[in-house]
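Q: 3D, please:
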Amino acid sequence: MNSRILLSQATVTETEENAVLRALRSGWVAPVGPELEAFEKEMAERTGVSHALALSSGTAALHLALLRMGVGPGDRIPVPTLTFVATTNAIAYTGATPVFVDCLPDGNIDPVLLLHSIDTLQAAGHRVPVAITVDLMGRCANYQEIEAPLQERGVELLADAAESLGATLNGRAAGSFGKAAAISFNGNKIMTTSGGGMLLSNDAELIDTARYLSTQARQPAPWYQHTEIGYNYRLSNILAALGRAQLGRLDQLIQRRTEIRDRYAEAGGELGYRLLGDVPETAEHRENAWLSTIVLDEASPVTPSEVIKALEQENIEARHIWKPMHLQPLHAGSLGFLNGVSEDLFARSVTLPSGAGLSESDIERVIDSLRRLLTGGRRRQVAAVRVG
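A: This is a model prediction of the structure:
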């Protein structure tokens, strides 16, 4: 059998090995130390914000941000329905209630629906202190249509940039939008600390108080004294060293994933799919190509489940796109502002192997497997369009 092609395997080099060894030999093995401080500084510089806090996960970053932004029981928090459950879990941790908002064809939240949801909730007397966006699959949401209208409505913006580190919108980096933003360094992300995350903000007080909560809310006393509930959310110095090494290679990782994405895009016309994010393709968006997700044509002879099963039989890992939160049993009966786009994307999308470590032969294997499944092995004739 052919070797396994994984969806998004981390790529680790001698650079990462040396960084971790350096941290180990320094003696700083607890969740404090020079690597951690340097990692926060470098990440803030990369994303163009003033302050950063390294944490155990992107979920922890979302949770702390919501707490410091005053979210609590009874609040209604608009959030994309097309996201990973961690986004909505963080809302639930605070006692607030998620309200699901549908998306545009690129998978990101629909700004018009988002604003409609806020206006409807506020008119009904609900408190809406924060709205959450998600940069899906490495593409920034349409913040130019979101930031100012939210401010006019007295609603803070929390950006879930877990998937989009390295992406930009109109020259601004993912992670720099909103009152605060969360990044994930999970093992399958564009760069990794094996597990971890970062909270980013230009608000020094927000980061300082989040830092306090992340270390069990210990008071500055000569003994262990606590006046409120805290959390064990800090990243370790060793993992921070790994993150610094990965951050130094981030542009290289993005470039390789972009090359892979482009290969899939080139084959789409022949095989009967488009790449998620390609409608509309606009110059101001620069994606990080984290996971290449294809959207099958409406007339496709196969379903995403059949594609995933066929690829699995050839030892190739593929997955469904996120199942919309309003379809999850966990959130049955929840309020949603829906347009049907997320359900359509879920019904027609497949996420393909995208890791920077994939070889040219690996990508050819994936495309050849898709060709056999989608066209019966025949090269589909694509009509030429004459310009001029």
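Q: C-alpha from now on. contacts and neighbour counts both.
A: OK.
Q: In a strand, Ala181, correct?
A: Yes: under DSSP: H, G, I helix; E, B strand; the rest coil, Ala181 sits within a strand.
Q: From what I see, it and Ala161 are in contact.
A: Yes: between Ala181 and Ala161 there is a contact under Cα atoms under 8 Å: 6.2 Å.
Q: Look at the residue lying closest to Glu163 once chain neighbours are set aside and say how many residues are nearby.
A: Excluding the flanking residues, the one nearest Glu163 by Cα to Cα, 6 or more residues apart in numbering is Gly138, at 5.0 Å. Look at Gly138: counted by other Cα atoms under 10 Å, it has 26 neighbours.
Q: now do the one 5 residues further on
A: As a burial measure, the neighbour count of Tyr143 was computed by other Cα under 10 Å and equals 18.
Q: repeat for Pro149
A: By other Cα under 10 Å, neighbour count at Pro149 equals 14.
Q: Spatially nearest residue to it (excluding sequence neighbours)?
A: Nearest to Pro149 is Leu115, by Cα to Cα, 6+ apart, at 7.5 Å.
Q: is it fair to say the one you found lies in a helix?
A: Yes: counting by three-state DSSP, Leu115 is located in a helix.
Q: that older thread, higher neighbour count, Ala181 and Ala161?
A: Comparing Ala181 with Ala161 by other Cα under 10 Å, the one with more neighbours is Ala161, at 32 against 29.
Q: Now for the residue nearest to Leu150 when sequence neighbours are not counted: which residues touch it?
A: Closest residue to Leu150 apart from its sequence neighbours, by Cα to Cα, 6+ apart: Glu156 at 6.7 Å. Contact analysis of Glu156 by Cα atoms under 8 Å, 6 or more residues apart in numbering lists 69, 129-131, 150, 178-179.
Q: Now render those as TSV, adding secondary structure.
A: TSV is the format used below for the contacts of Glu156 (three-state DSSP):
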residue	secondary structure
Met69	coil
Pro129	coil
Val130	strand
Ala131	strand
Leu150	helix
Gly178	coil
Lys179	coil
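Q: For those residues, which single residue is the most surrounded?
A: Counting neighbours by other Cα under 10 Å, Ala131 leads the contacts of Glu156 with 24 neighbours.
Q: one more, for comparison:
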Amino acid sequence: MPQRIHLSSPHLGGLERGYVDEAFASNWIAPLGPHVDAFQAEFARCVGAPHALALSSGTAALHLALQLVGVGPGDDVLVSTLTFSASVNPIRYLGASPVFIDSERDSWNMDPVLLEEELEARARAGRPPRAVVVVHLYGQSADLDPILAACERHGVPVVEDAAEALGSTYKGRVPGTLGKAGIYSFNGNKIITTSGGGMLVSPDEELIRHALKLATQARDAAPHYQHSEIGYNYRLSNVLAAIGRAQLRVLEDRVAARRANHTYYVRALGALPGVTFMPEAPWGRHTRWLTTLTVDPARFGADREAVRLALEREDIEARPVWKPMHLQPVFSAFERRGGHVAEELFRNGLCLPSGSNLTADELARVVNVVRAVHQRR
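A: Below is the predicted model of the structure:
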């Protein structure tokens, strides 16, 4: 029987073992060490960020970023609605309330026009948000210039959630490095992985220094254990940082492989009636971390769910596009601006297997199933 095809499985090469062996040989197994220091420095150079801090997850990085830009109980934070819940959960950790902003169609990311409308309405009402979290979705940057300009006019800091977008570009710049702080994820399904891990970057050296303190249980500078604020256990281990250093070396190869997957799918499926792929916006490079499309049931002859279930019957993992946060039971009581674009993308959107280690035969299996659904209908 053919093996299961996963949506986005880890892709390890020949470099990781050497770095990990070095960590074991040096006995640096704790959540600090030379590989952590080197990974932070190498990552900062890779994305062009002045300062970087390796952490246990992208969620941990976002939690610290929001806390350090001043988010606290009773605050409002504007955030993309078309995203994974990890973009929103840290807002609630801090006792703040999310306010969801709909997507635009050029990139499926936060709509700058709706963001501006919400900021202006809140300014008139005397209810400015404490921060804006803009998510770069599925490997593509949001349209950052108007977003940053609107937030600067209203004095609101921007935190970039680039968990899915390492390797993407925006007008020659790197998403995640243009706001007050940016976060990245190295979860097992991401374009590069440390098994579990994340990175916080910022041009603000003091923000990173304070984040480091909070991430290590907020221990004060003293020979004994002394704490003047609440901290967290958020540091990345030296062993996982070793894996990250090896993965970072092949980032461009991983981007090229995922973009090649997308090209294959477009050539094989793009002419089918009712199939439309997530566009690549004109402002930068889409990594195609996940190849994502929409299915118009009236033209294709079947809906997105019929395609997904047909793939699953052949042991192929595909997933719906993120269910918008304003439709999630846990967030349904919170405010939103717009929502119909994200709802339509969720209703019709499907993520195809996109791993950089997919074989030609596996890609053909996926395509054959999708085409067969259309032909049967």
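Q: on that earlier part again, can I assume the residue nearest to Glu163 of structure 1 is in contact with Glu287?
A: Yes: applying Cα under 8 Å, one finds Gly138 of structure 1 in contact with Glu287, separated by 5.5 Å.
Q: Tell me the residues that contact both of those two, please.
A: Common neighbours of Gly138 of structure 1 and Glu287, using Cα under 8 Å, 6+ apart, are 164, 167.
Q: The residue nearest to Thr94 of structure 1 when sequence neighbours are not counted: neighbouring residues, count only.
A: Using Cα to Cα, 6+ apart and skipping the chain neighbours, the partner closest in space to Thr94 of structure 1 is Gly72 (5.1 Å). By other Cα under 10 Å, 19 other residues sit near Gly72 of structure 1.
Q: ok, Gly72 of structure 1 touching Gly95?
A: Yes: assessed by Cα under 8 Å, Gly72 of structure 1 is found in contact with Gly95 at 5.4 Å.
Q: Other residues contacting the helix ranked longest in structure 2?
A: In structure 2, assigned by DSSP state H, the helix with the most residues is helix 251-269. Here helix 251-269 of structure 2 makes contact (Cα under 8 Å, 6+ apart) with 167, 191-192, 275, 277, 287-291, 354-357, 363, 367, 370-371.
Q: got the contact list for Thr192 of structure 1?
A: Here Thr192 of structure 1 is in contact with 10, 184-186, 242-243, 246 (Cα under 8 Å, 6+ apart).
Q: which stretches of the stretch 251-388 of structure 1 form strands?
A: Listed in chain order, the strands of the stretch 251-388 of structure 1 (DSSP state E, counting those that start in this stretch) span 273-275, 285-286, 293-296, 319-320, 336-337, 349-351.
Q: got it, and the stretch 51-200 of structure 1?
A: For the stretch 51-200 of structure 1, strands defined by DSSP E, counting those that start in this stretch occupy the ranges 51-55, 76-80, 97-101, 130-134, 156-160, 168-169, 172-173, 180-184, 197-201.
Q: among those, which is nearest Arg211 of structure 1?
A: Minimum separation from Arg211 of structure 1 across the strands of the stretch 51-200 of structure 1 (Cα to Cα) falls at strand 51-55, 6.8 Å.
Q: Superposed on structure 2, what's the mean shift for the closest one?
A: Mean deviation of strand 51-55 of structure 1 relative to structure 2 after superposition (mean Cα distance after the TM-score superposition for structure 1): 0.2 Å.
Q: how distant is that strand from the center of its chain?
A: Counting by Cα atoms, centre = their mean, to the nearest Å, strand 51-55 of structure 1 is centred 17 Å from the centre of its parent chain.
Q: Output the contacting helices and strands for it.
A: Judged by 3 or more Cα pairs under 8 Å, 6 or more residues apart in numbering; DSSP states H and E, strand 51-55 of structure 1 is in contact with helix 34-47, strand 197-201, helix 204-214.
Q: Contacts for it next, please.
A: Applying Cα under 8 Å, 6+ apart, the external contacts of strand 51-55 of structure 1 come out as 36, 39-41, 43-44, 61, 196-204, 207, 211, 214, 233-235, 240.
Q: Please, a PyMOL command that selects the buried ones among those?
A: Selecting only the buried entries of the contacts of strand 51-55 of structure 1 in PyMOL, with 16 or more other Cα atoms under 10 Å as the criterion:
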select buried, resi 36+39+40+41+43+44+61+196+197+198+199+200+201+202+207+211+214+233+234+235+240
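Q: Can you give me the buried ones in stretch 121-130 of structure 1?
A: 121, 127-130.
Q: Widest-spaced pair of these?
A: Leu121 and Val130 (12.1 Å).
Q: For Ser56 of structure 1, find the nearest of the helices and strands packed on strand 51-55 of structure 1.
A: strand 197-201 (5.7 Å).
Q: so what secondary structure elements neighbour the closest one?
A: strand 51-55, helix 58-68, strand 180-184, helix 204-214.
Q: try 10 Å this time
A: On a contact count with 3 or more Cα pairs under 10 Å, 6 or more residues apart in numbering; DSSP states H and E, strand 197-201 of structure 1 meets helix 34-47, strand 51-55, helix 58-68, strand 156-160, strand 180-184, helix 204-214.
Q: mean per-residue distance, the third one to structure 2?
A: Going back to what we said before, that points to helix 58-68 of structure 1. Averaged over the aligned pairs, helix 58-68 of structure 1 sits 0.5 Å from structure 2 after superposition, using mean Cα distance after the TM-score superposition for structure 1.
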